[in-house]
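K.L.:
Test case, fold it:
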Amino acid sequence: MKVSILPIALLAVVLASGCVSSKKYQQLQTSYDTLRTKHQDLNVRYLNSQKDLASAKTRVTSLEDQIASERSNLKSLQAALDKCLTSSGQGNVNISKLVDEINSSNKYIQQLVNSKNKSDSLNMVLTNNLTRSLSQQESKDVNVQVLKGVVYVSLSDNMLYKSGSYEISDAAGATLSKIAKIITDYKDYDVLIEGNTDNIPISKPNIRNNWDLSALRASSVVMALQTNYGVDPKRLTAGGRGEFNPLTSNDNEAGRIRNRRTQIIITPKLDQFMELIDKAPDKK
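P.N.:
So this is what the prediction gives:
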């Protein structure tokens, strides 16, 4: 991603003129800082997109390898059948068995191809259904990823909770209602709410440590989804991971902000791809 140097160049030209007031300079500096912040945010989103792309490519490669393997197996079976047909010692029973195995392998290859296409389409639909309903402001506090049919919605603590608390803020209601709509639409999916903190020890009389805080925050989201938006509680699980699942280093405030988050993980009850594996023809 290329970095725009227009704000810097503009600022330099204005300063070079020697006729800029302090107020005007401050306005330019503020505009520059705002653009730089937006640029950094776009860089982060670009890097996340690259990670998603790399993961998708890995998944596609894995499926293509399996398809190639099954096609190779098909060729071996076909060769065995040809040999069988030219050999007078082979009976009709063996020929029939080989034909069945070839048909079964062909069917499984098609299942793998369909699974790959369905997985890619499902990922795109799930992402679009959620992100298109979010406002520009909400998009800054919500990060959506879809990996292998599982939706990961990461919500910043600044948006979700009151400062230093596990109580849901009023501002979070609109965003949670949109996420609840997606959860309701995909009624066959289970939902895990996972709280995460930075590594700064909590100092509250009623909260023992970051484990407590992360679990309480996850529980608050679960209760909001159930009570305010009618999500079936049988589908919901609340969990806390404390400070032990960081996205990045806790050595600076920017890193700690990223690590303080709540993830809503929407996942199928049965993994579609593993179900296909279970239905694969036996290799004897």
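
K.L.:
Please count neighbours and contacts with C-alpha atoms only from this point.
P.N.:
OK.

K.L.:
In three-state terms, how would the residue lying farthest from the centre of the chain be classified?
P.N.:
Distance to the chain centre peaks in the chain at Ser88, reaching 57.9 Å (criterion: Cα atoms, centre = their mean). Following DSSP: H, G, I helix; E, B strand; the rest coil, we place Ser88 in the coil state.

K.L.:
For my notes, confirm Val191 occurs in a strand.
P.N.:
Yes: secondary structure of Val191 (three-state DSSP): part of a strand.

K.L.:
OK, contacts around it?
P.N.:
183, 235-237, 264-267 (Cα atoms under 8 Å, 6 or more residues apart in numbering).

K.L.:
what do you get if the cut-off is 10 Å, keeping everything else the same?
P.N.:
Val191 makes contacts with 151, 183, 222, 231, 233-238, 264-269, as judged by Cα atoms under 10 Å, 6 or more residues apart in numbering.

K.L.:
Please report the distance of it from Thr61.
P.N.:
28 Å (Cα to Cα, to the nearest Å).

K.L.:
how deep is Ala254 tucked in, by neighbour count?
P.N.:
11 (other Cα atoms under 10 Å).

K.L.:
repeat for Thr131
P.N.:
Thr131: 17 surrounding residues under other Cα under 10 Å.

K.L.:
can you map out the helices along the stretch 151-284 of the chain?
P.N.:
For the stretch 151-284 of the chain, the helices defined by DSSP state H, counting those that start in this stretch cover 157-160, 173-185, 210-229, 253-259, 272-278.

K.L.:
Of all these, which one comes closest to Leu35?
P.N.:
Nearest to Leu35 among the helices of the stretch 151-284 of the chain is helix 253-259; the distance by Cα to Cα comes to 17.4 Å.

K.L.:
Would you do the same for the sequence below? I want to compare the two.
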Amino acid sequence: MKYSILAPIALVVVVLTQSCVSNKKYTQLQSSYNQLQDKNRDLEQKYQSGQQDLTGSSTRVKSLEEQIASEKLNNSNLQEALNKCLSSTSQGNVNISKLVDEINSSNKYIQHLVNVKNTSDSLNMVLTNNLTRSLSADESKDVNVKVLKGVVYISLSDNMLYKSGSYEISEKAGATLAKIAKIITDYKGYDVLIEGNTDNLPISKPNIRNNWDLSALRASSVVQSLQNNYGVEPKRLTAGGRGEYNPVADNSTESGKAQNRRTQIIITPKLDQFMDLIGKAPEKAQ
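P.N.:
Got it, this is the predicted structure:
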């Protein structure tokens, strides 16, 4: 009779003990999950801000090219009007003189816009050449540098940058990041967007829900490395993830997947400095 009473009591103690351990583990996992959600929301906000800056930079370059084309067309129309004035005896010297002044003013502004664009392109090419020359032959295999629409793109492969299946920076990436950080530090008039990208394979890791999380965490790791290890000003940096939704190759092949697993460091001129250059146009003739 005594043993029949003690057995249920022991069973209750075991169940309560297991339940206690399970609740504690659940609380820890819930806390980690909440922290990850907060961090992901912060990264998404920073990414959206960086995307707006990047879109603005591309728009400014396109606007500049449109202004140049418009001014050239205006110059052609003025020249045509002047030719008509010269061929007509009914036009007076005053009108001819005014047209000449307008043509000269238009030519000056065209040259100014061309100079602004050339200055921006020249700075980007110097930046790109300096970085490319600093990379070793092995580093060049994992780093791709190009200029597109006035923006410098530095694409880094994931197998060089991160530990396998992780968002932690690998030791072998240090030398390459140091060279990139020096370029960023030397060109203080530029903002920097770090953009993570993945292939389309689903990920199954603790505290990483999907490729959105992985790409954003990888971008954040690069930002923090540039700030903490190489002294890049954090106010110039933005981290964002694009998950699997910005591929540059076909995900149906291993080669394509490898190209899509990349982190891009996007260097763009600051908006206020760019607008200052455009705003300093030659004065029109009175």
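
K.L.:
coming back round to it: now tabulate the helices of the stretch 151-284 of structure 1 in TSV and tack on distance to Ile8 of structure 1.
P.N.:
Below are the helices of the stretch 151-284 of structure 1 laid out as TSV (distance: least, Cα to Cα, whole Å):
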stretch	distance to Ile8 of structure 1
helix 157-160	30
helix 173-185	36
helix 210-229	41
helix 253-259	23
helix 272-278	50
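
K.L.:
Tell me which of these sits nearest to Leu6 of structure 1.
P.N.:
Once the helices of the stretch 151-284 of structure 1 are compared by Cα to Cα, helix 253-259 is nearest, at 25.4 Å.

K.L.:
What are the neighbouring residues in contact with Lys149 of structure 2?
P.N.:
By Cα under 10 Å, 6+ apart, the residues touching Lys149 of structure 2 are 57-62, 121.

K.L.:
My error: substitute Asp157 of structure 1 in the last question.
P.N.:
Counting by Cα under 10 Å, 6+ apart, Asp157 of structure 1 has contacts 141, 163-166, 168-169, 172, 195-197, 217, 257-262.

K.L.:
Just the ones of those in strands?
P.N.:
Of the positions in the contacts of Asp157 of structure 1, 195-196, 261-262 sit in strands, assigned by DSSP state E.

K.L.:
Most neighbours out of those, which is it?
P.N.:
With neighbours taken as other Cα under 10 Å, the top of those is Gly195, carrying 33 neighbours.

K.L.:
wait, what's in contact with that residue?
P.N.:
154-155, 157, 210-221, 238-243, 245, 259-264.

K.L.:
Leaving out sequence neighbours, find the closest residue to Pro234 of structure 2.
P.N.:
Distances taken as Cα to Cα, 6 or more residues apart in numbering place Gln227 nearest to Pro234 of structure 2, at 5.9 Å, with adjacent residues excluded.

K.L.:
Can you identify each of the strands in structure 1 by residue range?
P.N.:
Using DSSP E, strands in structure 1 cover 142-147, 150-156, 189-196, 236-240, 261-268.

K.L.:
Kindly reformat these as CSV containing distance to Ser96 of structure 1.
P.N.:
Formatted as CSV, the strands of structure 1 follow (distance: least, Cα to Cα, whole Å):
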stretch, distance to Ser96 of structure 1
strand 142-147, 41
strand 150-156, 41
strand 189-196, 42
strand 236-240, 50
strand 261-268, 38
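
K.L.:
Can you say which of the contacts of Gly195 of structure 1 are buried?
P.N.:
Listed as buried from the contacts of Gly195 of structure 1 are 154-155, 157, 210-221, 238-243, 259-264; burial here means 16 or more other Cα atoms under 10 Å.

K.L.:
Could you say which one of the helices of the stretch 151-284 of structure 1 comes nearest to Ser76 of structure 1?
P.N.:
helix 272-278 (20.5 Å).

K.L.:
which helices and strands does that closest one pack with?
P.N.:
helix 92-131 (3 or more Cα pairs under 10 Å, 6 or more residues apart in numbering; DSSP states H and E).

K.L.:
Buried residues of the helix it packs on, list them for me.
P.N.:
By neighbour count on 16+ other Cα under 10 Å, the buried set for helix 92-131 of structure 1 is 95, 98, 101-102, 105, 108-109, 111-112, 115-116, 119-120, 122-123, 126-127, 130-131.

K.L.:
so who does Asn196 of structure 1 touch?
P.N.:
With contact set as Cα under 10 Å, 6+ apart, Asn196 of structure 1 has these partners: 156-157, 210-211, 213-215, 217-218, 239-247, 258-263.

K.L.:
swap in Met125 of structure 2?
P.N.:
Per Cα under 10 Å, 6+ apart, neighbours of Met125 of structure 2: 119, 131, 146-147, 150, 152.

K.L.:
which two in those are spaced the farthest apart?
P.N.:
Pairwise distances across the contacts of Met125 of structure 2 peak at 18.5 Å for Thr119 and Leu131 (criterion: Cα to Cα).

K.L.:
how far away is the residue nearest to Pro234 of structure 2 from Asp158 of structure 2?
P.N.:
20 Å.

K.L.:
With Arg242 of structure 2 instead?
P.N.:
14 Å.

K.L.:
Which of the helices of the stretch 151-284 of structure 1 sits closest to Ser135 of structure 1?
P.N.:
helix 173-185 (8.9 Å).

K.L.:
So Pro281 of structure 1 is in contact with Leu74, correct?
P.N.:
No: the pair Pro281 of structure 1 / Leu74 is not scored as a contact, 11.9 Å apart, by Cα atoms under 10 Å.
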